[in-house]
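Novice: sequence? don't have it. structure:
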């Protein structure tokens, strides 16, 4: 069960004070390391000996907390329970639900767990986990709103190539190769557009012209089939914008199979390349190969055309 895996991971990760570390940022955007201390269910005053099965996960237990003591009056996931006739919740499921006085609880953090460790990744770190999951069995939960209990709804995965993550309350099947390709595409597309534009398909016309019509069409053609697919939502949750113009050009040439071509005067499409204002030869390395393209003066414009 996912909660049992997470609970075991927490026990193996916390220090003697019950603390685990999280890399995050403060209000000013500075990187900091925060100490997170979750409630230990076995130290709760309402934990009591109880022989039976857990109301939520259905696993046998020797200790538990009564339903009315663990669930608030706004809890609505009664239909998730595996043993609805039972009266107690096991320690592992309690751990996933309990919230501290400082309002720290598992539900407020995206999390990754295997049998050895519990991680509370920031979005950059979660990006890496989705491309390179930990050793199985593992669980990955993405807390979007940070308000919903999703740990007991997740799935335990036994493959690093095809696995399921919880995106808020929605299970999303991830093919790691497909995910990585889509992520790379989106991160380069973000050079010229916002996440909202890419998700909705409602683009700012000026940004299309600035990016280049042919270039925009090439990206849009590949992204459009994923619109409405939760896989795109997961990608957007962790995507990091490419900042390098050279890297964008390299991707266009190597992945989108596009080439640089000089336009006739008065073209409506500005050049992505001409924006640097430098002349001469510009070389970029794509997939270990050097791709040198001619650099034209700023007064001229360039287009990217599909082969």
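Specialist: Cool, the structure landed. The shown structure was predicted, so the numbers you read here are calculated from the model rather than taken from an experiment.
Novice: switch to C-alpha atoms for all contacts and neighbour counts from now on
Specialist: OK.
Novice: and after the host helix or strand of residue 196, which helix or strand comes next?
Specialist: Assessed by DSSP states H and E, residue 196 sits inside helix 195-200. Of the helices and strands lying after helix 195-200 in sequence (DSSP H and E), the nearest is helix 205-211.
Novice: Give me the buried positions along that next one.
Specialist: Buried positions in helix 205-211, judged by neighbour count with 16 or more other CA atoms under 10 Å: 208, 209, 211.
Novice: just checking, what packs against that helix?
Specialist: In terms of contacts (3 or more CA pairs under 8 Å, 6 or more residues apart in numbering; DSSP states H and E), helix 205-211 is packed against no helix or strand at all.
Novice: Helices of the chain, residue ranges please.
Specialist: Secondary structure of the chain by DSSP state H: the helices cover 2-13, 67-70, 91-97, 123-131, 176-189, 195-200, 205-211, 213-223, 230-238, 245-254.
Novice: can you put those helices in CSV and add distance to residue 283?
Specialist: Converted to CSV, the helices of the chain look like this (distance: least, CA to CA, whole Å):
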stretch, distance to residue 283
helix 2-13, 46
helix 67-70, 62
helix 91-97, 52
helix 123-131, 29
helix 176-189, 19
helix 195-200, 29
helix 205-211, 20
helix 213-223, 20
helix 230-238, 30
helix 245-254, 9
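Novice: looking at those, which is buried most?
Specialist: Compared across these, helix 91-97 shows the largest average neighbour count, a mean of 24 (mean count of other CA atoms under 10 Å).
Novice: Which secondary structure elements does that one sit against?
Specialist: Counting by 3+ CA pairs under 8 Å, 6+ apart, helix 91-97 packs on helix 2-13, strand 60-66.
Novice: Nearest to residue 123, out of those?
Specialist: Proximity to residue 123 (CA to CA) singles out helix 2-13 among the helices and strands packed on helix 91-97, at 19.3 Å.
Novice: Quick one: list the elements packing against the closest one.
Specialist: helix 91-97, strand 111-114, strand 118-119, strand 138-142.
Novice: Alongside the first one, take a look at this:
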């Protein structure tokens, strides 16, 4: 098989971004125990042949992932190492890689020689050159631990499977079979790195979607607040209108009462006038009194 075909496969992987997944999923856990802090990353994939899984378990002396300061400097290997290396060197203990292929499980703990096989600065720069960014200690430790997974797979060619790292089948079936048989390590390694890049892009996309959803919620909140403000203004206007109507009703009620009193007084005046007229008529109709009737009788005196 000539190099042109392999370059074509590499180009295809680059374009696809290892985007074809066979029902794959990745998750991570960070359990703490009495011996230190363990970070677990597990990738699972399935196809018609069965299930594959790759578990990477990194043990730290203590949990510094959530307490270490973030990196705010330039995205270069030297700058990242200056920020995180001291913490990493003090806390890193071991990395154990477990691979399950068609129910066959194998695992290994890599304790040394990784820095010699995949020098830290060169490895970080390779990831940065492919578009990966590292901003916190959790990401730094995770990406450095990928060197242990790569070393384990290189030493165990029988456990390499393109499905596990999301290499899609191609028309070049012979080259694909060479990958399955572990005879094309450089292509497998390239696909492994592109898998990391693709996962990083996916995380950025998910973060952007979450930010967009938060933005939409904020905008919705603003709209709801604006609507509430309008409703409050409308309620205030209705309250003012109700106050005016109540004042008018009060005024109408007072006016009605005054009108009733005026009518009663008018009726009373008319009744008084009527009585006066009646008395005048009676006075005129009565005969005049005699002088004798007007004389007063002297009271009798009784002496004892």
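Specialist: Done, it's in. None of these values were measured; they are calculated from a predicted model.
Novice: Quick TM-score on the pair, please.
Specialist: Once superposed, the chains reach a TM-score of 0.21 (TM-score structural alignment, normalised by the length of structure 2), with 112 aligned residues with a CA RMSD of 6.8 Å.
Novice: quick revisit: what about the helices and strands packed on helix 91-97 of structure 1, which gets the closest to residue 124 of structure 1?
Specialist: Comparing the helices and strands packed on helix 91-97 of structure 1 by CA to CA, helix 2-13 comes nearest, at 20.7 Å.
Novice: Quick one, which of the helices of structure 1 gets closest to residue 138 of structure 1.
Specialist: Using CA to CA, the helices of structure 1 put helix 2-13 closest to residue 138 of structure 1, at 7.6 Å.
Novice: between the closest one and strand 138-142, how big is the angle?
Specialist: On the basis of axes from the mean of the first three to the mean of the last three CA atoms, to 10 degrees, helix 2-13 of structure 1 is oriented at 100 degrees to strand 138-142.
Novice: all strands for structure 2, in order.
Specialist: 25-29, 32-33, 36-47, 50-60, 92-101, 104-110 (DSSP state E).
Novice: in the stretch 201-304 of structure 2, which spans are helices?
Specialist: 291-294 (DSSP state H, counting those that start in this stretch).
Novice: returning to what we had before: could you dump the helices and strands packed on helix 2-13 of structure 1 to JSON lines with distance to residue 246 of structure 1?
Specialist: What follows is those, written out as JSON lines (distance: least, CA to CA, whole Å):
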{"stretch": "helix 91-97", "distance to residue 246 of structure 1": "45"}
{"stretch": "strand 111-114", "distance to residue 246 of structure 1": "34"}
{"stretch": "strand 118-119", "distance to residue 246 of structure 1": "34"}
{"stretch": "strand 138-142", "distance to residue 246 of structure 1": "32"}
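Novice: Which of the ones you listed sits closest to residue 237 of structure 1?
Specialist: Nearest to residue 237 of structure 1, of the helices and strands packed on helix 2-13 of structure 1 and by CA to CA, is strand 138-142 at 8.6 Å.
Novice: With distance to residue 14 of structure 2 and mean neighbour count added, can I get the strands of structure 2 in CSV?
Specialist: Below are the strands of structure 2 laid out as CSV (distance: least, CA to CA, whole Å; neighbours: other CA atoms under 10 Å):
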stretch, distance to residue 14 of structure 2, mean neighbour count
strand 25-29, 21, 12
strand 32-33, 38, 12
strand 36-47, 20, 18
strand 50-60, 22, 21
strand 92-101, 25, 20
strand 104-110, 29, 14
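Novice: Of the ones you listed, which is nearest residue 205 of structure 2?
Specialist: The nearest among those, by CA to CA, is strand 25-29 at 15.7 Å.
Novice: tell me what the closest one is packed against?
Specialist: strand 36-47.
Novice: go with 10 Å
Specialist: The contact analysis (3 or more CA pairs under 10 Å, 6 or more residues apart in numbering; DSSP states H and E) places strand 25-29 of structure 2 against strand 36-47, strand 50-60.
Novice: how much space between residue 185 of structure 2 and residue 6 of structure 2?
Specialist: 12 Å (CA to CA, to the nearest Å).
Novice: separation between the spatially closest residue to residue 124 of structure 1 that is not a sequence neighbour and residue 13 of structure 1?
Specialist: Leaving out its chain neighbours, the residue that sits closest to residue 124 of structure 1 by CA to CA, 6 or more residues apart in numbering is residue 238, at 6.4 Å. For residue 238 of structure 1, the distance to residue 13 of structure 1 equals 24 Å [CA to CA].
Novice: Same check on residue 124 of structure 1?
Specialist: 21 Å.
Novice: One more: residue 96 of structure 1?
Specialist: With CA to CA as the criterion, residue 96 of structure 1 and residue 13 of structure 1 are 15 Å apart.
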